[in-house]
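# Below are the sequence and a predicted model for it; my questions follow.
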Amino acid sequence: MLKRKNTLYPTLAETIQKAGELPISEERKQVLQVLINYIQSKLDQGQDVNLNFICTHNSRRSQFSQIWAQTAADFHRIPANCYSGGVEVTAFNERAVNSLKRSGFRVSSKENSSNPIYSVFYSHESDPITAFSKVYDDPANDALHFAAVMTCDHADENCPFIPGTEQRIPVRYEDPKAFDDTELEAQKYDERSLQIAAEMWFVFSQLKK
C-alpha cells in the first residue's frame, strides 16, 4: 500500500502538465531507460524500489530529483522510496526551495538552522516528503540496498564506490547554481526543476505494475 495519495495541488498540476509538454530527446530517453529498467526489474521481482539521488552537496539537483521522483511515483501508484544525499552536508538551497514553491508544492521548515529540515507536500492528503542536506548514507535514507542515481558529474566522477548500491545510474543535470545572483536566477532554477519533473514523470509513466 502506498503512503501517499495522488491528488495534486492545482498549481502543481499545471506545472506537471507543462512539464509533460517538454520534448525529451531520444538520446536522453536512452539515459533514462537504464533507470526505467532497474525499477521495472525490482517491481517484477516483488522487491522494494529504493532510489537514492546523489550530487555533491545535496542542495539543488538531487533534491529536485528526489521530490519530483517521489511525487511521480505516488501519482502513478508505483511503490518506490525516493531519497537523496551527497558527499558532504551543506543545506537545501533556498533558491531551489523557492522554485519548488513556485511550481506549486507546499513547503514548510521544521527548524531555523544552517541546514533546515523541510516538509514538502504535493496535496492536502499527502504525507510530507522530508528534505534536507545530508550524506548519502544518512539514517534518513532508510534503505540497505538501492540504486545510486548520480545527478551531477562531480559526484559521479569522484565517488567510485557507494556502499549499498545495487546499480549506479548516471542521470546528470546542469547545475542552476551557475546563475545564482543573476537576473536569470529564478528562470534557470525553474527550467532545471521543470526538466527534472518532465523526466521523472516520463520514467514512472513507462512502468508496468
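On my side now, so go ahead.
# can we go C-alpha only for contacts and neighbour counts from here?
Noted.
# need the longest helix for the protein.
Among the elements of type helix in the chain, defined by DSSP state H, the one spanning the most residues is helix 185-205.
# residues contacting V34?
By C-alpha atoms under 8 Å, 6 or more residues apart in numbering, the contact set of V34 is I169.
# Now find how far off-centre the helix or strand harbouring Y83 is within its chain.
Secondary structure assignment for Y83, by DSSP states H and E: strand 80-85. Its chain's C-alpha centre lies 7 Å from the corresponding centre of strand 80-85 when counted by C-alpha atoms, centre = their mean, to the nearest Å.
# any idea of the angle it forms with helix 185-205?
For strand 80-85 against helix 185-205, the angle between stretch directions is 140 degrees (axes from the mean of the first three to the mean of the last three C-alpha atoms, to 10 degrees).
# So what touches strand 80-85?
The list of residues contacting strand 80-85 from outside it, by C-alpha under 8 Å, 6+ apart, reads 48-58, 62-63, 65-67, 69-70, 73-74, 133-138, 141.
# quick one: contacts for the spatially most distant residue from the centre of the chain?
No residue in the chain has its C-alpha farther from the mean C-alpha position than E183, which lies at 25.5 Å (C-alpha atoms, centre = their mean). Shown here is E183, which makes no contacts under the criterion C-alpha under 8 Å, 6+ apart.
# Look up how far L2 lies from it.
With distances defined as C-alpha to C-alpha, to the nearest Å, the gap from E183 to L2 amounts to 41 Å.
# mind listing what's buried in the longest helix of the chain?
Of all the residues in helix 185-205, those buried under the rule 16 or more other C-alpha atoms under 10 Å are 185-186, 188-190, 192-205.
# Included below, for side-by-side comparison, is a second structure:
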Amino acid sequence: MSDRKRILYLCTGNSCRSQMAEAWTRAIHGDRYEVFSAGVEPKTVDPRAARVMEEAGVPLTGHRSKSIDELPQVDFHFVITLCSHAQETCPYFPASTQRLHVPFDDPPRLAQDAASEEEALQPYRRVREEIRKFVEELNL
C-alpha cells in the first residue's frame, strides 16, 4: 500500500452512493487518496448508478459490490458512512480511524415511484452531482 491516506466509503448495499463516491474520489483525487467502498449488506451495483456515472465520464466499469470482509487488511485513515443504516451498523475500526458521516439521499428509494425511466434517473443524477461536489471539496 502507498503513503496516500486510505478512505473507505460505507453504505448499506455498496450499490449506488458508495460506488459513486469511490469512483469520483479515484477520478478527482487518485493521487491523494487510496479509496475503497463496501456495504454492510452488499447487493449488486445499481445499473442506474452505473448509467449516470457513465454519463458523467466516470464509469463504474469493473466495480462490484462487496462487504467489508472482502477488503484488503489495511488500516483506514477515514471511514465515511453515506447513509444512516451504515452509520448505525458500522463495524468497529481502530481508534486511529476517523469516522465521518456524510448522508446522501437514496436514489433507488426516490426513483421507485417514477413514471418513466427518465424520471427515475433524475434523483440519481442529483445525488451523483452532490457526491461529486463533496469529493471535489474533500481535504482530509
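In hand now; what should we look at? Small disclaimer: the values here were computed from a predicted structure and weren't measured.
# After superposing, what score do the chains get?
After superposition, the two chains reach a TM-score of 0.84 (TM-score structural alignment, normalised by the length of the second structure), with 134 aligned residues with a C-alpha RMSD of 2.1 Å.
# Okay, and which of the contacts of strand 80-85 of the first structure map to strands?
Among the contacts of strand 80-85 of the first structure, the ones falling in strands (DSSP state E) are 49-54.
# Let's have these in CSV, adding distance to V107 of the first structure.
Converted to CSV, those look like this (distance: C-alpha to C-alpha, whole Å):
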residue, distance to V107 of the first structure
V49, 25
N50, 23
L51, 22
N52, 21
F53, 20
I54, 21
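# out of those residues, who's nearest V31 of the first structure?
Here the nearest of these to V31 of the first structure, counting by C-alpha to C-alpha, is F53; it sits at 14.8 Å.
# per the alignment, the closest one corresponds to what in the second structure?
Residue pairing (TM-score structural alignment): F53 of the first structure is matched to Y9 of the second structure.
# what sits against the residue nearest the centre of the second structure?
By C-alpha atoms, centre = their mean, the second structure has its centre lying nearest to S18, at 1.3 Å. Contact criterion C-alpha under 8 Å, 6+ apart gives 9-11, 37-38, 82 as the residues in contact with S18 of the second structure.
# same thing with P91 of the second structure?
By C-alpha under 8 Å, 6+ apart, the contact set of P91 of the second structure is empty.
# quick check, it in a strand?
No: going by DSSP: H, G, I helix; E, B strand; the rest coil, the assignment for P91 of the second structure is coil, not a strand.
# Does L32 of the first structure touch M150 like I think?
No: between L32 of the first structure and M150 there is no contact, the gap being 11.8 Å when judged by C-alpha atoms under 8 Å.
# Next, show the common contact partners of these two.
Common neighbours of L32 of the first structure and M150, using C-alpha under 8 Å, 6+ apart, are V171.
# what separates stretch 93-113 of the second structure from the chain centre, distance-wise?
Centre-to-centre, stretch 93-113 of the second structure and its host chain are 8 Å apart (C-alpha atoms, centre = their mean).
# Go through it and flag the buried ones.
Buried residues in stretch 93-113 of the second structure, counting neighbours by 16+ other C-alpha under 10 Å, are found at 99, 103-104, 107-108, 111.
# Can you give me the neighbour number for A96 of the first structure?
Taking other C-alpha atoms under 10 Å as the criterion, the count of residues near A96 of the first structure is 22.
# against the second structure, where does the particular helix or strand that has it in it fall?
In this structure, A96 of the first structure sits in helix 94-103 according to DSSP H and E. Residues 47-56 of the second structure are where helix 94-103 of the first structure lands when matched by TM-score structural alignment.
# pretty sure P10 of the first structure is touching F105, no?
No: using C-alpha under 8 Å as the test, P10 of the first structure is too far from F105 to be in contact (9.7 Å).
# what about those two, which has more around it?
Neighbours were tallied for P10 of the first structure and for F105 using other C-alpha under 10 Å; the higher tally belongs to F105 (24 against 13).
# Do a quick rundown of the helices in the first structure.
Along the first structure, the stretches classed as helices by DSSP H are 10-20, 26-44, 61-75, 94-103, 153-158, 185-205.
# what range in the second structure does the first one sit on?
Counting by TM-score structural alignment, helix 10-20 of the first structure pairs with no residue of the second structure.
# mind listing what's buried in that helix?
With burial defined by 16+ other C-alpha under 10 Å, the residues of helix 10-20 of the first structure counted as buried are 12-13, 15-16, 19-20.
# Please report the number of neighbouring residues for I67 of the first structure.
Applying the criterion other C-alpha under 10 Å, we find 26 residues in the vicinity of I67 of the first structure.
# next one: S84 of the second structure
By other C-alpha under 10 Å, the residues close to S84 of the second structure number 15.
# And for the one 5 residues further on?
Other residues within reach of T89 of the second structure by the criterion other C-alpha under 10 Å amount to 12.
# For the alignment partner in the second structure of Q195 of the first structure, which non-adjacent residue is spatially closest?
When the structures are aligned by TM-score structural alignment, the residue of the second structure matched to Q195 of the first structure is E130. On the basis of C-alpha to C-alpha, 6 or more residues apart in numbering, the spatially nearest residue to E130 of the second structure that is not a chain neighbour turns out to be F104, at 7.9 Å.
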